[in-house]
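Visitor: Got a predicted structure here, sequence first:
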Amino acid sequence: MSKDFSTMEDSNRSANRSIHEVSEPSRRVVLRGGLGALLGGTLAPLGLAGCATLGASSGGPLLGFKSVPVSTADTITVPPGYVAQVIAAWGEPVGIEGRMPAFKFDGSNTFAEQEAQLGMHHDGIHFYAQDGAKRGLLVMNHEYVDDGLLHTKGTGVWTANKVKKSQAAHGVSVIEVELKDGRWQQVLPSKFARRITATTPMTLAGPAAGHALTKTAADPSGTKVLGTFNNCGSGMTPWGTYLTCEENFINYFNGPASPDAHGKRWGLKKVDDTLYRWHEFDERFDAVKNPNEPNRHGWVVEIDPAKPGSTPVKRTALGRAAHEGATVAVTKDQRAVVYMGEDARFEYIYKFVSRDAIKAGGAAANATLLDHGTLYVARFDAEGKGTWLPLVHGQGPLTAANGFADQGEVLIKSRQASDALRATKMDRPEWTAVDPKTRKVYCTLTNNSNRGRDKQPATDAANPRANNTMGNIIEWLDDGDYSGTTFTWKHFVLAGDPALERADARGNIKGDAFSCPDGLWVDGRGVMWIQTDMSTSAMGKGDLVNMGNNQMLAADPASGEIRRFLTGPRGCEITGATMTPDSTTMFINVQHPGESPSERSDPDAPGKISNWPDHKQGGRPRSATVVIRKLDGGVIGS
């Protein structure tokens, strides 16, 4: 995933309004000590007085820990009374019987060994309990790779084997973990251990399966796809499966110098030697020769972690996008609703509502549940109101005359369909989270510094953040149920630093300063966990000068208070959050420690920025899962 502000995708040139153009000017107020002029309605921090939380109802505050300070150290910092333990680092064996190669710190592991090891750049993660809070499966994404660290000599002398190793370091890992003698550890070997990579066979299902736009010479059926990659956020279904999301997939494809309108709308371009170069040894990734191959990616993929031999399924009914995550809620009549953000400048927020109710019987009974239903895109209107617009063929502008021959084409071209419906252009919508107690839904809008450029919407009287370097979190409540087609919305918080001179970068945080919110999760007590992803090209500079390393914070949605809970090592992103059922163990991921501003490390100096977590002489930084527990065995965050 390219996070450099100068290279991040920005391909939406529709005339649709942005989120900053729908606020009401008459509701402007002055906030003391915050932004000089902000909107008191949709841009005010939430104050949900009277909304009970589990912490409040028990007579104590929801947040019971002491904040940690901003840090630039090459380590993990957690509050007093907590301990952080590193497990499951890149290159460790996942636990496949008879295939447990050790990690080699010089980068000399082969692609065959990498296929049996944890991948690179850990991201979304979920815990599937097997024995309550003592044993379970961790399923995690591996978003992308740093070829400077992955190979002994980096990208020098590019070979087919390096492409295969890069492909093997992408995807998903399933590992088994247990709490033993007071520490968490991997179970090796494990019958559940599995790697899913960029070459794993999987199936296309739903309305776009078998479509003319998904057929290739290698797969005339249009239903059999190899691999998943750039897996960012994730979701966990009530029936026990894992949803992994294909985000910036287009960066892996070499396109023509002048792509057609469809390719251009998805950011397809001719690649240079700073990207993945897979097409040089795998023609599947040459979209000039295989123009339909990109259409087979950009989906939400469903995996059954309890069945290591099962085939992953790409659920096309959920739409094609640069998916950041997929958060599942359940309606009162037991239908599944999946909320999804698309992490690119000026892209959209989606939700899918299943046609059928969730059945008893787990994954097998719900094997096709996500193949039938309605996909919607959000339009955020003025006065804090909004509408979910259905992406249904034949309705409104989604007709053959406008370039949508059928429902499959609507889903493959979900961006163009959303453009036609005049959905609201957002500032990089990323992770979504649902609070089951209040039924409120949240989405992180990480940043967007391209407003006003190249015909994009600029600021006006109702839009105080033209250069949105800090990001924000938006909140909405669907009318009636999660399946409602209208909603009310507000901005939960505008991230920022009150010490800055630039007014529209100060934010309105009640508590500890942060910027660039990305990962987001609401736990069983109602605590909102916020994780940041400041680009290494911008970290410590400009508006981010005081922010230190990336971090994780906890928020009380009722009071709006936000406290810093964790800081990560240098050059990393903090991402992914999950807990054991009793909330006494939290698992998070530390992605790309030591990342350079170019996002590719110098193979001759791999530990130049960070040597976390091993701090081994001659070693290299490794993404890893971190286990967090209270010393007294209590509930995390309390």
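Guide: Nice, thanks for sending it over. A quick note: this is a predicted structure, and the numbers were derived from the prediction, not measured.
Visitor: Please count neighbours and contacts with C-alpha atoms only from this point.
Guide: Noted.
Visitor: Run through the helices of the stretch 301-450 of the chain in chain order.
Guide: With helices called from DSSP state H, counting those that start in this stretch, the stretch 301-450 of the chain shows them at 362-365, 407-412, 414-420.
Visitor: Give the other helices and strands that the last one contacts.
Guide: To tie it back to what came earlier, the one meant is helix 414-420. Packing partners of helix 414-420 (3 or more C-alpha pairs under 8 Å, 6 or more residues apart in numbering; DSSP states H and E): none among the helices and strands.
Visitor: contacts for that helix?
Guide: Applying C-alpha atoms under 8 Å, 6 or more residues apart in numbering, the external contacts of helix 414-420 come out as 14-16, 265-266, 319-321, 347-348, 377, 391, 397-398, 410-411.
Visitor: And the shortest one, by the same measure?
Guide: Residues outside helix 362-365 that contact it (C-alpha under 8 Å, 6+ apart): Trp239, Gly240, Thr241, Asp304, Lys359.
Visitor: let's bring in a second model and compare:
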Amino acid sequence: MWKAKTVTETKKRYLPMLGHVAGKRSAVTCALKCDNACAKGVCNTSENNYFRDIVSAEYSRRRMMGLGGAGALALMFGGGAAAAEAQVGLAPAAKAGHIAGNRSKLKFDGIKAVPNNVDDVVVPKGYNWDPVIRWGDPLFHDTPEFDPENQTKESQSGQFGYNNDYLDIIEIPGSKGKRAVLFANHEYTNEGIMFPPDMPVERQREVAMAAHGLSVVELERKGKGQPWRYVRGAQLNRRFLMHTEYELTGPAAGSDLLKTQADPTGRIVLGTLNNCAGGTTPWGTVLSGEENFNQYFKVAAPTAEQRRYGLTSANPSRGWHIPEPRFDTDRPEGKNEDNRFGWIVEVDPFDPTSTPRKHTALGRFKHEGANVTIAASGHVVSYSGDDERFDYLYKFVSKGKYREGDKKHNMTLLAEGDLFVASFKGNSPQNQIDGSGVLPTDGAFDGTGHWIQLTRDGESLVPGMGIDQVLVYTRLAADAMGATKMDRPEDVEINPATGKIYMACTNNTSRTRTQVDEPNPRANNRHGHIVEMTETGEQTSTEFTWSVILVAGDPAVDESVYFSGYPAEQVQPISCPDNLAFDSAGNLWVSTDGQPGTIQRNDALFRVTLEGKERGKVEQFMAVPIDAETCGPLIHDDDGLVFVAVQHPGEDGSWGAQRSLFPDYVQEGRRAKRGDAALPRPAVIQMFKGMNGHVKR
């Protein structure tokens, strides 16, 4: 394990991303989080057409074979006028007509953009913030207190993990708002700032492994509207580690593609890797998406399938294959092990003895997350983005139907069902989509779309691929069926007030002018955009309409920005939309990942009005500290609370030259009492009305 002593050494170590990131965006983050994905070749080298290309006869023939004539025609021509004019299926609240403009219960004056050299959490005037839980906080009575100079595998296994990403807080029934359970996942580690340089390499690896995974933590408070505190030693507290058993479910479970030397059944996986966003089900379980799992595996000569998932012949920097041969795919112990990651994980946070599951029916790719809704028919519908340049948006529809109050039955719904991938078609002449971001003459980037079916009733609909191949190599199946290449589709959320779907496309600087299309209208897309989708009929429909509601950037310097017609000079600059959330009035909240490089501002959380005269208005609610990312936004406006998971603060520092002291800032000339270490600690924070600034302890 390489050990950095200075910031300069750290930057040299992660040289592959220097020159590929703009401004002061941390190259260290790019190396540790996604293995320098943007500095490498595009994984999707399929012949999928961009909309400006002519569909070849052979390509059309293959799509006809896979979908049937009517399905292929609908795919190629966007479903026609019938799809565009069909009645929109809206949630009851929207049909009742009470959603009109921004009626958020959270009142605030938007803050100004915060420069990317500020090490502070900035909140609106009249608001306060405080940590709920931090990396290293002990979850159990017998867990040692956090001691960064003497961390061990055993201590970290009982402490809150590193780099929290997805977040939810679910009230415990019957507690009258005084008790809740917090779920968070832990995406990756930064050993260069976590450990002193003289800590043995082997020990660093052990602690880093234990800092990955998931955490479930009980919370308590005095009453509604009050801030939360975590409860050490609570009954529901749990850590999910790299040797926790996960059960594989669905049609691919037991496949030869998932069998290993240690698990000849192909049904039990140890651990979960690189978890990003997630979702919470109507029956009270939590979903988490395994994302950039490829970077943990050693492979000498990647197969075509492995290359499509980003595995390369470069030795993984964390070196986990040294203590655990299963991460070396060239050894007998590692055969097929990489196929056992890249899934949606389901966890029951209310049962500390339960076995978490990986659902193969939802497909294997770099899941940003998964969000579930119940269609009018009772079927469960889940949406998930594949966070890679030129990859796809997916939808899953369950075979069974939801039963109110029957948790045991409902926990089977993600094991069986049909998987779809999205095809988008614009409605403007292609010569008006020139890559500049200038709107076409109809005044909007919009059109129709079709859900291409990949599986049906446990069978493959992809010519030449069996059901297990479609689910294990889902990217290749979607390539073969002609899905639309998107600009890093990340979080996908359903608006509870309207039933519309929102997808954050974070960015894609690799898209050229010859590759632009109406759903991805900007070449060299550094700032990203957000797509609004409306299913035709209910959520199980195979047709939808769509429009780009936000083309991100800084209006002061970028003419290509678009905010649904709202005056650009009246919005806050925003770049790289990542995670999405909603408040009770149906307003969209957007967290960012990349602003320090693209617009030289700290990453932040924004509110976007979706209805009425102020549709498209962007207001900044808060900003996270230097080098940090805003993850897991959670809006509990009924309580007057907003939560975010602050990930990788001070990322670009080193043990001897830390760039952040979040969240235990020096106060009144002394270190804060909670936490003696002068180093940053990723943490879940809560924001609420009160004295302005950080709570003093």
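Guide: Arrived safely, thanks for sending. Note that the structure is predicted; figures quoted are calculated from it, not measured.
Visitor: How close are the two chains, by TM-score?
Guide: Laid over one another, the chains give 0.85 as their TM-score (TM-score structural alignment, normalised by the length of the first structure), with 579 aligned residues with a C-alpha RMSD of 2.8 Å.
Visitor: Take the contacts of helix 414-420 of the first structure and, keeping just the buried ones, write it as a ChimeraX select command.
Guide: A single ChimeraX command selects the buried members of the contacts of helix 414-420 of the first structure (16 or more other C-alpha atoms under 10 Å):
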select :14,16,265,266,319,320,321,347,348,377,391,397,398,410,411
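Visitor: Pick the one among the contacts of helix 414-420 of the first structure closest to Gly64 of the first structure.
Guide: Tyr348 (35.6 Å; C-alpha to C-alpha).
Visitor: In this structure the closest one contacts Met426, no?
Guide: Yes. Because the distance of 5.8 Å satisfies C-alpha atoms under 8 Å, Tyr348 of the first structure is recorded as touching Met426.
Visitor: Identify the farthest-apart pair in the contacts of helix 362-365 of the first structure.
Guide: Within the contacts of helix 362-365 of the first structure, two members stand farthest from each other by C-alpha to C-alpha: Asp304 and Lys359, at 16.0 Å.
Visitor: Same drill for those two, tell me which one is more crowded.
Guide: Neighbour count, other C-alpha atoms under 10 Å: between Asp304 of the first structure and Lys359, Asp304 has more, with 21 against 16.
Visitor: Now which residue in the second structure aligns to that one?
Guide: Mapped onto the second structure by TM-score structural alignment, Asp304 of the first structure lines up with Asp348.
Visitor: now its match: how far from Leu241 of the second structure?
Guide: For Asp348 of the second structure, the distance to Leu241 of the second structure equals 15 Å [C-alpha to C-alpha, to the nearest Å].
Visitor: Let me know the helix or strand that the residue nearest the centre of the first structure is in.
Guide: Geometric centre of the first structure, nearest residue: Gly233, 3.0 Å, by C-alpha atoms, centre = their mean. Gly233 of the first structure is part of strand 231-236 when elements are defined by DSSP states H and E.
Visitor: before we move on, what about Thr534 of the second structure?
Guide: Assigned by DSSP H and E, Thr534 of the second structure falls in strand 529-535.
Visitor: what is the orientation angle of the helix or strand just after that strand with strand 529-535?
Guide: Going down the chain from strand 529-535 of the second structure, the next helix or strand is strand 543-551, by DSSP H and E. Strand 543-551 of the second structure runs at 160 degrees relative to strand 529-535, counting by axes from the mean of the first three to the mean of the last three C-alpha atoms, to 10 degrees.
Visitor: ok, which stretches of the stretch 451-600 of the first structure are strands?
Guide: 472-478, 486-494, 510-511, 517-522, 528-532, 551-555, 561-567, 573-579, 585-591 (DSSP state E, counting those that start in this stretch).
Visitor: quick one on the thing from earlier: what mean distance separates the strand holding Thr534 of the second structure from the matching residues in the first structure?
Guide: When the first structure is superposed, strand 529-535 of the second structure averages 0.6 Å from its matched positions, counting by mean C-alpha distance after the TM-score superposition for the first structure.
Visitor: rewinding a little: please name whichever of the strands of the stretch 451-600 of the first structure is nearest to Val271 of the first structure.
Guide: Distance to Val271 of the first structure, taken as C-alpha to C-alpha, is lowest for strand 585-591 among the strands of the stretch 451-600 of the first structure, at 24.6 Å.
Visitor: so the closest one matches what in the second structure?
Guide: So strand 585-591 of the first structure sits over residues 641-647 in the second structure, by TM-score structural alignment.
Visitor: Please name the nearest non-neighbouring residue to Ser314 of the first structure.
Guide: No Ser there; residue 314 of the first structure is Lys. Distances taken as C-alpha to C-alpha, 6 or more residues apart in numbering put Val301 closest to Lys314 of the first structure, at 4.2 Å, once the chain neighbours are dropped.
Visitor: and what of Tyr50 of the second structure?
Guide: Nearest one to Tyr50 of the second structure, counting by C-alpha to C-alpha, 6+ apart, is Gln515 at 6.0 Å.
Visitor: and the equivalent of that neighbour over in the first structure, how many residues sit next to it?
Guide: In the first structure, the residue matched to Gln515 of the second structure (TM-score structural alignment) is Ala458. By the measure other C-alpha under 10 Å, the count of residues near Ala458 of the first structure is 16.
Visitor: quick one: Ala458 of the first structure from Gly222 of the first structure, how far?
Guide: For Ala458 of the first structure relative to Gly222 of the first structure (C-alpha to C-alpha), the value is 41 Å.
Visitor: Distance-wise, check the equivalent of His409 of the second structure over in the first structure relative to Thr241 of the first structure.
Guide: Structural alignment (TM-score structural alignment) places His409 of the second structure against Ala365 in the first structure. Going from Ala365 of the first structure to Thr241 of the first structure by C-alpha to C-alpha gives 12 Å.
Visitor: Those two: which has the busier surroundings?
Guide: Taking other C-alpha under 10 Å, Ala365 of the first structure and Thr241 do not tie; Thr241 has more neighbours (22 against 12).
Visitor: my read: the more buried one touches Glu302, true?
Guide: Yes. The pair Thr241 of the first structure / Glu302 is scored as a contact, 6.6 Å apart, by C-alpha under 8 Å.
Visitor: give the contact list for the residue nearest to Lys314 of the first structure.
Guide: Leu243, Thr244, Cys245, Glu246, Pro312, Val313, Lys314, Arg315.
Visitor: switch to 6 Å and redo it
Guide: Contacts for Val301 of the first structure (C-alpha atoms under 6 Å, 6 or more residues apart in numbering) come out as Leu243, Thr244, Val313, Lys314, Arg315.
Visitor: So the first one belongs to a strand, correct?
Guide: In this case it means Leu243 of the first structure. Yes. Counting by DSSP: H, G, I helix; E, B strand; the rest coil, Leu243 of the first structure falls inside a strand.
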